[in-house]
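Visitor: Sequence below, structure please.
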Amino acid sequence: MEELKEEHLECIKGEYMDTDEDEDEKQWERSKIVFDHFHEYLRNKGLKEKTADERTDLAAFFVMNYVFAYEDRIESISEVSGDIIRKFLGNWYIRKFLTPNMAEIKSFLRAILDFFIFLEKKDFVTEADVEEITEVCKDIPWFEMRLRTYFEVDDVEEFRAWREEYDYIW
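Guide: As a prediction, this is how the structure comes out:
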């Protein structure tokens, strides 16, 4: 397998936001090696193939379909913060998925945390970065509250307040 380099973690800015199939493919080709290495890391930790596949798929979804598509200021996977994870699972996921649920949120949190621990072991993020991400990923009550309050919204103004409560910009 090709050696993992910083450039594999970078977003192709400008092109990716104006998505077409060629640009998506170009981004995937650049980033796929990161997820291949992550999958291998999970297998080497003793995870079953199915579990490693699921966690890799969730981490790849988070990066490719949210971070690189919606977080304009992010130029590399290594720049992801706890705040971005909160916006993803505490807002975007809840609004965009057909049946958002805590089991899936917990699966995403486990995959994202494993992914950033892997990146730290490869020296792409710092121990402090992983500590921040760990704190967010273990804050299950916050994600439960966000999911619960989303389903309690009764009108447009309440929805706007819920959406903006966590600083989400359309």
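Visitor: drop to CA atoms for contacts and neighbour counts, all remaining ones
Guide: Fine.
Visitor: Check the burial of K5 by counting its neighbours.
Guide: Residues near K5, counting by other Cα atoms under 10 Å, number 12.
Visitor: mind listing the helices in this structure by residue range?
Guide: Assigned by DSSP state H, the chain shows helices spanning 21-44, 49-61, 68-70, 82-87, 93-96, 102-121, 127-137, 140-152, 156-165.
Visitor: Determine which residue lies closest to the centroid of this protein.
Guide: F62 (3.0 Å; Cα atoms, centre = their mean).
Visitor: Spit out the contact partners of that one.
Guide: F88, I112 (Cα atoms under 8 Å, 6 or more residues apart in numbering).
Visitor: My read is that L42 contacts A52, right?
Guide: Yes - if you go by Cα atoms under 8 Å, L42 and A52 touch, sitting 5.6 Å apart.
Visitor: roughly how far apart are E21 and Q27?
Guide: 10 Å (Cα to Cα, to the nearest Å).
Visitor: try D57
Guide: 16 Å.
Visitor: burial of Y150, as a residue count?
Guide: 18.
Visitor: Surely it and E164 touch.
Guide: No - with contact defined as Cα under 8 Å, Y150 does not count as touching E164 (12.0 Å).
Visitor: returning to that earlier point: quick one, which of E21 and Q27 is more surrounded?
Guide: Q27 (21 against 9).
Visitor: how close does the more buried one get to E165?
Guide: From Q27 to E165 the distance is 32 Å (Cα to Cα).
Visitor: Which residues does stretch 78-97 contact?
Guide: 9, 62, 66-67, 74, 100, 105, 119, 124-125, 129, 132-133, 135-136, 143, 146-147, 150, 163, 166-168.
Visitor: That stretch spans what distance, first to last residue?
Guide: Where stretch 78-97 begins and where it ends lie 25 Å apart, using Cα to Cα.
Visitor: this one as well, want them side by side:
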Amino acid sequence: MRRPTSKQLIKKFTEYLTIEKKLKSETINKHISIISFFYESYLNQYEEMHLLDVEGFIIEDYLGNWYIRKVSSSNKGEIVEILASFKKFYKFLLNQGYIMHDQYEEILAECKNSKKYYSRFTSYWKIDFDQEEGENSWMTWMMGEEPNEDSFHNLLSSLINSRDVDTAQKDLQEEPISPRTLKFLADFKKFLKYCTTNHEIKVSKRQLTLPRKHLFAINEQLSSPEVLKPYVFQWDANQIHLFYHIGLSLGCILVDDSFSLQTTKRIEQYLTLSPQHQLIICLYCLWEVIPWANLLSPTAGGRPEWSQDGRIILQTALADATVDHPYDYTSYILQYSPNQNFETNFHFSSLYNWGVVPTKILPSLERMGLLMCTFKNPDELKYSSVSTITILKFGKMVFSCYKEFIIDKMKN
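Guide: Now for the predicted structure:
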């Protein structure tokens, strides 16, 4: 029997899912997209390999190495879907007589080891390439070993000992901290306390997020609880979702190999700091550490990484703003864009008027007590839900103190 091409196999697999399995078109498209990307981007271009020649170690290298490093939008939430598609596809090839049983069993064994790939994603994103230990951790990771925890850059300790952050928080010591900022810090403390007292919360294996019952329980304890829908997802509970990612960034919480949420002694280290220092560290996490794409739904479109790459525009605008003066959001931010024609500046409008900045970043800064926003009627949206933006006195102090630090970090 003449061996079909890889593309012909994908076509046969599509027909199988459609005619025999009668799956929904959305499910079929997901499976085909995963297999097609695996073949076209990795096997064909990188390995020059046929889909029928895949073995277990190829799956391991793809999902545990290449995919993490080369796909900018990759995240741990995709692991389950990718492995499920691999299992279904190679089970189909086995049943059709295209591969042998031993080959299938080897592939299946890799597809059952999701915890290993979660660990690979987690350890990769902990590597700090700006630190001396970064290269050693990178080499260890590339060899397939998990870097020792001591070799990772301790973000919290680094920030506490950072002269730039320390200088910023000392400059702020004389400025009374706003009530809204104190509420934000108190709510983050409540979040950490809840995680500590409710031992080993099981997060979802697909998205590594908190179960709904815990979202509702935490939300009730916050000073300004959000209105949550009955079938809310964590990324829709904006305050909790932000606290969750700040906690992960600081190493105050972590998800272990059994998908249980654990707390660490770094919580105690964080809570010993002054409110000003705590705020600077939380802002740093939002601005520098947390991928902004992680604040959105996994199915959200757009390119939030572009917004984050260009955040110096937003940072400069906020640092330059006059205290308590309401600015028209679009026209004010546009002044800091190289292209002053908003109607034709699609790239700029996609960065600051759609997606992650108006829906996640600005509301987060507002919760921190740094600025205030007013929003348009959703029925009258043209480019953005944000109408005006007003920098508050404490926010002006924070952004002014922090401006040079962030600019220097981005230049480096």
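Visitor: Need the TM-score between these chains.
Guide: TM-score for the superposed chains, counting by TM-score structural alignment, normalised by the length of structure 1: 0.75, backed by 139 aligned residues with a Cα RMSD of 1.8 Å.
Visitor: closest to K5 of structure 1 out of the helices of structure 1?
Guide: helix 21-44 (8.6 Å; Cα to Cα).
Visitor: helices or strands up against that closest one?
Guide: Secondary-structure packing of helix 21-44 of structure 1 (3 or more Cα pairs under 8 Å, 6 or more residues apart in numbering; DSSP states H and E): helix 49-61, helix 102-121.
Visitor: And the shortest one, how far out from the chain middle?
Guide: Computed by Cα atoms, centre = their mean, to the nearest Å, the separation of helix 49-61 of structure 1 from the middle of its chain amounts to 12 Å.
Visitor: returning to what we had before: trace the residue nearest to the centre of structure 1 over to structure 2, please.
Guide: By TM-score structural alignment, F62 of structure 1 lines up with F38 in structure 2.
Visitor: cool, and S81 of structure 1?
Guide: In structure 2, S81 of structure 1 lands on E55 (TM-score structural alignment).
Visitor: in stretch 135-150 of structure 1, what counts as buried?
Guide: Residues V136, C137, F143, E144, R146, L147, Y150 are the ones in stretch 135-150 of structure 1 that count as buried (16 or more other Cα atoms under 10 Å).
Visitor: which residue sits closest to the equivalent of the fifth one over in structure 2, ignoring its sequence neighbours?
Guide: Under the alignment (TM-score structural alignment), R146 of structure 1 pairs with R120 in structure 2. Counting by Cα to Cα, 6 or more residues apart in numbering, G64 is the residue found nearest to R120 of structure 2 once chain neighbours are left out, at 6.0 Å.
Visitor: And that neighbour, what's its match in structure 1?
Guide: Using TM-score structural alignment, G64 of structure 2 sits opposite G90 in structure 1.
Visitor: For that match, the count of nearby residues, please.
Guide: Considering only other Cα under 10 Å, G90 of structure 1 is surrounded by 23 other residues.
Visitor: try the one 10 residues further on
Guide: One way to gauge burial is a neighbour count; for P100 of structure 1, by other Cα under 10 Å, it gives 14.
Visitor: Tell me the counterpart of it in structure 2.
Guide: Under TM-score structural alignment, P100 of structure 1 pairs with S74 in structure 2.
Visitor: Pull the number of nearby residues for the nearest residue to that match once chain neighbours are set aside.
Guide: Excluding the flanking residues, the one nearest S74 of structure 2 by Cα to Cα, 6+ apart is I68, at 6.1 Å. If you count neighbours by other Cα under 10 Å, I68 of structure 2 ends up with 20.
Visitor: next one: S331 of structure 2
Guide: Residues contacting S331 of structure 2 under the criterion other Cα under 10 Å number 13.
Visitor: what about it, which helix or strand?
Guide: According to DSSP states H and E, S331 of structure 2 maps onto helix 329-334.
Visitor: What span of structure 1 is that helix aligned with?
Guide: Under TM-score structural alignment, there's no match for helix 329-334 of structure 2.
Visitor: counting contacts, what elements does that helix pack onto?
Guide: Using 3+ Cα pairs under 8 Å, 6+ apart, helix 329-334 of structure 2 sits against helix 311-320, strand 386-391.
Visitor: can you tell me how far E145 of structure 2 sits from I68 of structure 2?
Guide: Taking Cα to Cα, one finds E145 of structure 2 at 15 Å from I68 of structure 2.
Visitor: State the distance from the nearest residue to Y66 of structure 1 once chain neighbours are set aside to N65 of structure 1.
Guide: Excluding the flanking residues, the one nearest Y66 of structure 1 by Cα to Cα, 6+ apart is F88, at 7.1 Å. Computed as Cα to Cα, the F88 of structure 1 to N65 of structure 1 distance reads 10 Å.
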